[in-house]
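1. Okay, predicted coordinates and the sequence, questions at the end:
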Amino acid sequence: MRIAHVTDVYLPRLGGVELQVHDLASRQRSIGHEPIVVTTTPAPSLTEADGLARQFAHVPVVRLGDGALAAGPYRGVSHRELAHVLDGFGIDAVHVHLSTFSPLSWSAARLSVRTGRPTVVSVHSMWNDVLPLVRGYARWHGARTWPVTWAAVSTAAAAAVQEALDGAPVSVLPNGIDPDAWRRPSARRSGDVPTLVSVSRMVRRKRPRALLHTLLELRAARRFRAVLVGDGPLVPALRRDVAAAGAGADITLTGALDRPAIRDLLAGADLYLAPALRESFGIAALEARSAGLPVLARSGSGVGDFVAHGVEGWLAGSEDEFRAAIAGLLADPARLRAAAAHNRAVPPRIAWGSVLAAADQLYDRAAAPRRAGSPQAQGPSGQGPRGQGPRGRDPRTPLAGAGR
């Protein structure tokens, strides 16, 4: 199946959506699909391209909007230009990856109304805080009646999407992971100071400053080491806070780390902290849980899909509960060891095999009405039988502007 993954944000930007879209497309290629990525994120520089070639498998990428009005990775792209790409590659199914502000992705979802091409729309963010805005947009464009199959990355995220769409059905298509890739022999030694780890982008919605202040408060009564991994605009302020508190020996801000370095760090840690209130999925928390670490997260987030309270970790309902849970676990390391033993013995249910199967089921569901209406129908824009693409063009031939 030829699948177009449409996403405003993509490599060389690094973030949860960017990496998840790439990993999904790579895995789909490995099982025989022919995915491409369509994005408005500009191509990497030569230096970035060299680094990406070493880290990531090859996935064909079409980058649109060159020369158009831009704001970061976002660029204006017409329906006609997007449809030309989808037709030119003979795309069988479109997989739209949506956050909140995603002009290209919203445009691709709306395009399904005109073309009838099977379309799955995956929402990667929590819409709770922008619900009136998204609901108003959805009602204005009649999104509830679009011929698309809606999905979100977690139960919590799906509930908000369903509310925004006035009750339209929304499936759960979680982010994928290879749990075995995160397993390492424990590097913990008897007598080591407890180590707490958190991995996230250092932006307000991930709440790294609230976490840091909690750790600084606990430091007065408990001995521990904390490592906060990630880059972002809040890093300078966080480092100033650590320096002002004289906590540099106990709390480390590493900046961004690659996956092997994070795996090594998790192998020597005791507890993973996920403080975000509106975590739509929590891929870093799932990686930590796969590595055998207990996870402490906020309840109501996507982490609850793979962390049951008191089993794989703990879910705190408030900031006070979160702080009290850290203090209680530091005072009772046996609870940490019990949760870690469970996580090492029982792999998470979410893995690439189940995610790929669920994605295929969504594509089939999106295509079902079309198959029922005309089994041997024309292509999506009335340009010949399925698979031929625009007349006179080999759909496998890259269009101008396609590239890595």
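-> Yep, that arrived.

2. Going by C-alpha atoms from here, please, whenever you check contacts or count neighbours.
-> Fine.

3. so how far is the helix or strand where A226 lies off the chain centroid?
-> Secondary structure assignment for A226, by DSSP states H and E: strand 225-229. Mean-position distance between strand 225-229 and its chain equals 22 Å (Cα atoms, centre = their mean, to the nearest Å).

4. Please name every helix or strand in contact with that strand.
-> With contacts defined as 3 or more Cα pairs under 8 Å, 6 or more residues apart in numbering; DSSP states H and E, strand 225-229 has these neighbours: strand 195-199, strand 251-255.

5. moving C-terminal of it, what's the next helix or strand?
-> Using DSSP H and E, the next helix or strand after strand 225-229 towards the C-terminus is helix 235-244.

6. List the neighbours of that next one that are in contact with it.
-> Contacts of helix 235-244 with the rest of the structure, by Cα atoms under 8 Å, 6 or more residues apart in numbering, involve M202, R209, L212, G248, I251, L253, G255.

7. quick one: which two of those are the most distant?
-> Of all pairs drawn from the contacts of helix 235-244, the greatest distance, 18.0 Å, lies between M202 and G248 (Cα to Cα).

8. I'd like the distance between G313 and I251.
-> Using Cα to Cα, to the nearest Å, we find G313 at a distance of 22 Å from I251.

9. So those two - more neighbours on which side?
-> G313 (26 against 23; other Cα atoms under 10 Å).

10. Pretty sure that one sits against A339.
-> Yes. In this structure, G313 is within contact of A339 by Cα atoms under 8 Å, at 6.3 Å.

11. Overlap in contacts, these two.
-> In terms of Cα under 8 Å, 6+ apart, G313 and A339 are both contacted by the residues P294.

12. got another, please set it beside the one above:
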Amino acid sequence: MKVALLSDCYPPRTGGIESQVSDLAVHLQAAGHEVEVFTATRGAKGERGGTVETVDGIPVHRMALQLPRDIPVNPMAPPMVRARLQGGGFDVAHVHLGVVSPFAWDMARVTTGLGMPTALTFHCVLDKAALTLRPALRTWTGQGAVLSAVSDLAAAGVRHAAPGVPVGVVPNGIAPGEWPAGPVRSTARPLRVVTATRLAPRKRVGALLRVVADAHARVGPGALVLDVFGDGAMRALLESHSAALGLGDVVRWRGSVSRSELAGHYRECDVYLSTTRLEAFGIAALEARTTGLPVIARADSGVGEVITDGVSGLLAADDAGLADALVRLTADSTLRTRIAGHNASTPPSQSWEQIADLVVGEYLRAGA
């Protein structure tokens, strides 16, 4: 099967959709499919304007413009992509969408307009955007496109936007071998808490700091530290907020690191903490869980679908519950080591071999 993957973002940009689309391309190719990628992200050497480069053996059509901060937007791309899709002999198009994905929305119009079998996957929680998107989804599904989302939580929003249309669930995938488990530390002082996130409002890093401040006040000085991996425009503001909360010696801002470096850091930590709510899946939490870390997260986020409360982590109904869970794992080494031992010895069910089969099932559904 020849597959066109279309996404606003792709490496060298870093983030959830970027890593998932690039990993999907690699695993589809390994399964014997022919894959090409169309993206509005420029290449590592500035490739753009329709340049085709090969990354991991996969042709990547760089449809980027030269824009400030390399914003992945190109309203002039549709005619060029349309021509390449028409002449490329593709069997199916797979468009990857977020709440704000101008390139992907353009690509959905292109592929459905061509009559190509099209799978549309949502990597986001639509929330208030659901009704706004209803006319577009009605048009595209009327032209044969099939819909899916990366979690039940995300799928519920898509069903609200497209009432009466079947919506599949295709979770994000992980290669467990890239996230090997580390040793389980039965004694940990200070407890090393870690998170990996973009420093953006949607990720609720301010709430994360407040949760840690609450727990820190209850467990006392020297009991825990927090490593924050990731970067973003809010970093300076968040650093100031951290200092104002009295966390200057508790929170350590680690910046962006490679995937392998992050896996290594996880193996030196004790607990992963997530405060996100509008998180469609929570791939960072799953990666941390795969290395053996107990995960503390909100039950009303997508992370709640990959973490089992009391087994692979602790889920909470609200931020106060997150602080309670952090205090509990700081004080209860027996519970912490039991969860860590389970995670280290039990690979997650979302391995790429299984997820790739689900994706191909969506392609067959689109073709039918």
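-> On my side now, so go ahead. Remember, it's a predicted structure, so these values are computed and weren't measured experimentally.

13. if we can go back for a sec, quick check on M202 and G248 of structure 1: which one has the bigger neighbour count.
-> Counted by other Cα under 10 Å, M202 of structure 1 and G248 do not tie: M202 has more neighbours, with 22 against 13.

14. That one looks like it's in a strand, true?
-> No. Checked against DSSP: H, G, I helix; E, B strand; the rest coil, M202 of structure 1 lies outside a strand; its state is coil.

15. Structure 2: which residue goes with that one?
-> Aligned by TM-score structural alignment, M202 of structure 1 pairs with L199 of structure 2.

16. Next, count neighbours for A83 of structure 2.
-> Burial of A83 of structure 2 is recorded as 11 neighbouring residues (other Cα under 10 Å).

17. Same question for the one 3 residues further on.
-> With neighbours defined by other Cα under 10 Å, the count for Q86 of structure 2 comes to 12.

18. tell me the contacts of it?
-> Neighbouring residues of Q86 of structure 2 by Cα under 8 Å, 6+ apart: L114.

19. Report the secondary structure state of Y272 of structure 2.
-> What three-state DSSP gives for Y272 of structure 2 is strand.

20. Confirm for me that it is in contact with G292.
-> No. With contacts counted by Cα under 8 Å, Y272 of structure 2 stays clear of G292, the gap being 9.7 Å.

21. The two: who's more crowded?
-> Ranked by neighbour count (other Cα under 10 Å), Y272 of structure 2 and G292 place G292 first, with 32 against 27.

22. That one contacts H342, doesn't it?
-> Yes. Between G292 of structure 2 and H342 there is a contact under Cα under 8 Å: 7.5 Å.

23. Helices of the stretch 1-150 of structure 1, residue ranges please.
-> With helices called from DSSP state H, counting those that start in this stretch, the stretch 1-150 of structure 1 shows them at 16-30, 46-55, 79-88, 103-115, 131-141.

24. Mean deviation, the third one versus structure 2?
-> Okay, so that is helix 79-88 of structure 1. Here the mean offset of helix 79-88 of structure 1 against structure 2 after fitting is 2.1 Å, by mean Cα distance after the TM-score superposition for structure 1.

25. Return the set of buried residues in that helix.
-> L82, A83, H84, V85, L86, D87, G88 (16 or more other Cα atoms under 10 Å).

26. And stretch 311-319 of structure 2, by the same measure?
-> V311, S312, G313, L314, L315, A316, D319.

27. If we ignore the residues flanking it in sequence, what's nearest the first one?
-> Among residues not flanking V311 of structure 2 along the chain, I339 sits closest, at 5.7 Å (Cα to Cα, 6 or more residues apart in numbering).

28. Tell me, how many residues neighbour that neighbour?
-> 24.

29. Contacts only, for it.
-> Counting by Cα under 8 Å, 6+ apart, I339 of structure 2 touches L293, P294, G310, V311, S312, G313.

30. L278 is in contact with V303 of structure 2, correct?
-> No. When contacts are counted by Cα under 8 Å, V303 of structure 2 is not listed as touching L278 (9.9 Å).

31. thinking again about what came up before, of all the helices of the stretch 1-150 of structure 1, which one is nearest V227 of structure 1?
-> Ranking the helices of the stretch 1-150 of structure 1 by their distance to V227 of structure 1 (criterion: Cα to Cα) puts helix 16-30 first, at 19.8 Å.

32. What residues of that closest one count as buried?
-> With burial defined by 16+ other Cα under 10 Å, the residues of helix 16-30 of structure 1 counted as buried are 16-29.

33. ok, now stretch 124-135 of structure 1?
-> H124, S125, M126, W127, N128, L131, V134, R135.
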